[in-house]
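Asker: This is a predicted model, with the sequence first.
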Amino acid sequence: MVGMQTIVFIGSNKSGTSREALITSTEMGYFTVLLTDRKKFIQQRDEFPEVQRMMFVENLFEKGKVFSIVHDLEQEGKQICAIISFIDPFVSYAGRLSQAWGFGRGNLSIEALSVMEDKNRFRSHLKGLPVSPQFSVIPFDEPIDKLIKEFEGSFPLILKSPVSNGSKDVLLVHTFNELSEGLQVLKKGFPKIDILMEEYLVGPQYLIEVMVVNGEISIIAVIEQEILNGNRFIITGYMFPALLNMEENETLELAVISIIRELELINGTCHLEMRYVNSQWKLIEINPRMSGGAMNRIIQEGTGINLVKETIKLFIGIEPILEKSFMKYVYAKYLIVEAKGKLMKVTGKNRALKHEGIKEVFVKPKKGAVLREPRCNGGSVCLCYCCC
């Protein structure tokens, strides 16, 4: 007798793509298990009705603990189809466990996914491509005096932690004082980790969603991003499809293909952030997963593709269906606060939904939450409008 088909998810956020993956898994008929390191989720268990089993794991990288849980599930008669993660830094880790323990048939390109999880590694891996900006990896113990001589005349510059995401720990610096302060901030948050320094690129920025199946590269969506002015790179809007001319589209496709092939990604998903600078495409970031937030909804409203569902299918060895049913314009807008304060109430949601074209108005924080100006994407977001 075949046991109930089960998918084990490592980590999730309360909303966005990773949460949609849990819901989609259950809708596809799988017994859905979530391993989380967030005690608050356990306390809010009733708010996750789509999850059949939720378990707290203090350190999700503790393979022995994860294996013990998976073994117990099998002893109960569950048939494990895959171990999956839609959030950093667990994507390649989950895939590695799934393959090592014989689950799933997705044959993911684990090494390529692992390279994408570390900004220093992917920069070094892709340094020979024209899409790569100028960069330096600064050893954590590098004296600031040496940097002053090396980077004189190079400002402005970008400082990044190699292991953060969502534009967290990405700093724009204009002077040596800001450089010194920025390095101190990052070294305090990430002790003994080398810091990435890049040239600052000026130009419109785009997000590109990609899925690769048996070496065939599919560009699912190209979306223009609106970025909040300031020293941190907060995305406040998404416009699909991006309005590019034929030459821009063709050169973007060639640039994306060159990156995917250099990484040797044969099976997997990723999203890239690229800027068009002086008629050249430059890679800002790449992550081994689809983008979070409202991205799945944007793509589904714009093309008919449920990319979360097709990604799950890829992970468990089922052929994804990536044909677009239609093409519609979609715009998503994030409203953020500009000062710290307590959220008393949000009004106008129902009025907004009555406007033609509005598909969703999503309020992320709860009443009473303390909001502040965001320091990363996903932080202190108040509303998300999805329109088409």
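Answerer: Structure received. Quantities reported herein were computed from a predicted structural model and do not represent experimental measurements. Numbering: from 1, shown residues only.

Asker: alpha carbons only for contacts and neighbour counts from here, please
Answerer: Fine.

Asker: Which strands or helices does the longest helix seen in the chain pack on?
Answerer: Scanning the chain for the longest helix, with DSSP state H as the assignment, gives helix 246-263. Judged by 3 or more C-alpha pairs under 8 Å, 6 or more residues apart in numbering; DSSP states H and E, helix 246-263 is in contact with strand 216-227, strand 280-287.

Asker: Just the buried residues of that helix, please?
Answerer: Using 16 or more other C-alpha atoms under 10 Å as the test for burial, helix 246-263 gives Leu252, Glu253, Ala255, Val256, Ile257, Ser258, Ile259, Ile260, Leu263.

Asker: which one of those residues is nearest Val131?
Answerer: Using C-alpha to C-alpha, Ala255 is the member of the buried residues of helix 246-263 that lies nearest Val131, at 6.8 Å.

Asker: try this one next to it:
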Amino acid sequence: MGNNMILFIESNTTGSGMKALKRTKEMGFYPVFLTNDPTRYQGLSHIDCLVVECDTNSVRRVQKKIDRFFQTDHIIGITTTSDFYLEIVAELQQVYQLQGNSPKTIRTCRHKGLSRMALDQHQVLQPKFWIVNSKIELQKISTLISYPVVVKPVDDSGSNGVKLCHDIVEVITHTQELLGVHINVRGQSTEQSVLIEEYVDAPEFSVEMFSDKGDIHFIGITQKEIIGNPYFVEAGHIFPAPLSGEQILNIKNTVIKALQAVQHRFGPSHTEVKWTPQGASVIEINARLAGGMIPELIRISTGVDLLDQQIRMVSGSSFHISESKRKVSGIRFLTTNTSGVFNGFDGVEKAREISGIEQIVITAQKGKKIRPPQNAYDRLGYIVAKGSSSIEVKKKMDEALSKIRTKI
């Protein structure tokens, strides 16, 4: 076992986590993957890394496993690509005196209610909001709410449980449903707290940045397409977003102010905003790389691999990028409008023949029960394209999508 180990505490399941393990090895480090369920990750068994099973939902038990199995001075970094393990990673980084954000910063980012309060204290533009922990608290603020509003759990991921509500009956029903969820998809206890916020009907974007030694580095802005009303499911992205220089500057400065408000000082961040007549309004801050294949779009468009940058920083190196190209790239997620049992797609090979189509990937397994999308977990696959403009990229993705039929 090498003296330059990077420990990964679980990962997301969309593929970037497995890619991170591969890249860590290729970059000359020794990847170690700690998980409570190796079967969760497609392709893990084919990756050259040490897999250690343990209760990753307990900091104490992870620390006990690390101390038992590893020479801790050989560990140069600890990280994750999963929202659900950011807080545990921050605590472990502190225990072993490794680089990272403070546990307080990560908790503020993970808990959407705490994020809202921090932004409010620093006068960052954002929607009006209320945090409720019980039906009684909801009744106390019911007369203050103007509709429609977005109701969401404070600590989930992938747009899970996020819903647009148009009256107090819908708000009460959805709030009670969320407060009744005690365990999330990773087997962790939930906060059992709900965020109710003003619905901002405006175009949505995400902003990718890296923080390093007090400096905040701007990577770019992604345009988002949202479907699934009354739910909020990301159906596609375009990078870079087609925005004016004035819009880019306003969004950039707003997000920098937001990151300073939550004291984010290390590594990647993925901040979602909406463009309003008053400027960029912050929807949420994530102390991690973007999901939804956005890092892959950035790699195709600029040549910059954000996963590499995350690994470099975790290993102790400073942030450094050098763009080698500037193209436009996009992704369109495959979804269904009907419920049933998934039996694959027709037309995928024809769609792959279209010029400019980079990838078509099917993520859903045959036999899976599918439905019209309510969260990111309901997506069935994706199309990635590149071109010289956002209009060209969208046209290529539309053409590819028109050739694909879902078999149910």
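Answerer: All right, it came through fine. Just so we're clear, the structure is a prediction, and the values are computed from it rather than from any experiment.

Asker: quick one on the thing from earlier: most tightly surrounded among the helices and strands packed on helix 246-263 of structure 1?
Answerer: Ranked by mean neighbour count, those are led by strand 280-287 with a mean of 21 (mean count of other C-alpha atoms under 10 Å).

Asker: hmm, who's touching the helix or strand following it?
Answerer: Later in the chain than strand 280-287 of structure 1, the nearest helix or strand by DSSP states H and E is helix 295-303. Outside helix 295-303 of structure 1, the residues within contact range by C-alpha atoms under 8 Å, 6 or more residues apart in numbering are 16-17, 221, 240-241, 305-308, 324-332, 386, 388.

Asker: coming back round to it: in TSV: the buried residues of helix 246-263 of structure 1, plus distance to Asn165 of structure 1.
Answerer: Shown next, in TSV, are the buried residues of helix 246-263 of structure 1 (distance: C-alpha to C-alpha, whole Å):
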residue	distance to Asn165 of structure 1
Leu252	23
Glu253	24
Ala255	22
Val256	20
Ile257	23
Ser258	23
Ile259	19
Ile260	20
Leu263	19
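
Asker: What residue in structure 2 is paired with Leu383 of structure 1?
Answerer: Counting by TM-score structural alignment, Leu383 of structure 1 corresponds to Gly381 in structure 2.

Asker: close enough to count as contact, its match and Phe342?
Answerer: No: Gly381 of structure 2 is beyond contact range of Phe342, at 12.0 Å (criterion: C-alpha atoms under 8 Å).

Asker: For the aligned partner of Ser92 of structure 1 in structure 2, what is the enclosing helix or strand?
Answerer: Alignment of Ser92 of structure 1 against structure 2 is given by TM-score structural alignment, with Glu87 as its counterpart. Applying DSSP H and E as the criterion places Glu87 of structure 2 in helix 86-95.

Asker: can you give me the angle that helix makes with strand 279-286?
Answerer: Counting by axes from the mean of the first three to the mean of the last three C-alpha atoms, to 10 degrees, helix 86-95 of structure 2 lies at 70 degrees to strand 279-286.

Asker: Following element in sequence after helix 86-95 of structure 2, please.
Answerer: Remark: after helix 86-95 of structure 2, the chain's next helix or strand is helix 103-110, criterion DSSP H and E.

Asker: Give me the contact list for the helix or strand just after that following helix.
Answerer: Per DSSP H and E, helix 103-110 of structure 2 leads on to helix 112-121 as the next helix or strand towards the C-terminus. Around helix 112-121 of structure 2, the neighbours that count as contacts under C-alpha under 8 Å, 6+ apart are 107-109, 125-126, 129, 131, 154-155, 195, 258, 261-262, 284-285.

Asker: State the distance from the match of Ser92 of structure 1 to Lys104 of structure 2.
Answerer: 9 Å (C-alpha to C-alpha, to the nearest Å).

Asker: more neighbours, the two?
Answerer: Shown here are Glu87 of structure 2 and Lys104; by other C-alpha atoms under 10 Å, Glu87 has more neighbours (23 against 15).

Asker: distance of that one from Asn4 of structure 2?
Answerer: 23 Å.

Asker: do Ile248 of structure 2 as well
Answerer: Counting by C-alpha to C-alpha - Ile248 of structure 2 and Asn4 of structure 2 are separated by 39 Å.

Asker: rewinding a little: mean per-residue distance, the helix holding Glu87 of structure 2 versus structure 1.
Answerer: Comparison of helix 86-95 of structure 2 with structure 1 after fitting gives an average deviation of 2.1 Å (mean C-alpha distance after the TM-score superposition for structure 1).

Asker: Could I get the full set of helices for structure 2?
Answerer: For structure 2, helices defined by DSSP H occupy the ranges 16-26, 59-69, 86-95, 103-110, 112-121, 135-141, 168-179, 245-261, 294-302, 306-314, 348-352, 390-402.

Asker: now what about the helix holding Glu87 of structure 2, what contacts it?
Answerer: Outside helix 86-95 of structure 2, the residues that reach it (C-alpha under 8 Å, 6+ apart) are 9, 57-59, 63, 77-80, 99-103, 106-107, 110, 287.

Asker: swap in stretch 36-45 of structure 2?
Answerer: Residues from elsewhere that reach stretch 36-45 of structure 2 (C-alpha under 8 Å, 6+ apart): Glu10, Thr13, Met18, Val51, Glu53, Cys54, Asp55, Thr56.

Asker: Quick one: map the fourth one onto structure 1.
Answerer: Superposed on structure 1 with TM-score structural alignment, Val51 of structure 2 falls opposite Met54.

Asker: distance of its match from Leu22 of structure 1?
Answerer: From Met54 of structure 1 across to Leu22 of structure 1, the span is 11 Å (C-alpha to C-alpha).

Asker: Check Ile7 of structure 1 too.
Answerer: Ile7 of structure 1 sits at a distance of 9 Å from Leu22 of structure 1 (criterion: C-alpha to C-alpha).

Asker: which residues are common contacts for the two?
Answerer: Thr32.

Asker: follow-up on the earlier one: can you count the residues close to the match of Val51 of structure 2?
Answerer: 17.

Asker: go on, Val59 of structure 2?
Answerer: By other C-alpha under 10 Å, the residues close to Val59 of structure 2 number 16.

Asker: Repeat that for Lys188 of structure 1.
Answerer: Lys188 of structure 1, neighbours per other C-alpha under 10 Å, totals 11.

Asker: Show me what it lines up with in structure 2.
Answerer: Using TM-score structural alignment, the partner of Lys188 of structure 1 in structure 2 is Gly180.

Asker: wouldn't Met290 of structure 1 be in contact with His271 here?
Answerer: Yes: with contact defined as C-alpha under 8 Å, Met290 of structure 1 reaches His271; the gap is 5.4 Å.
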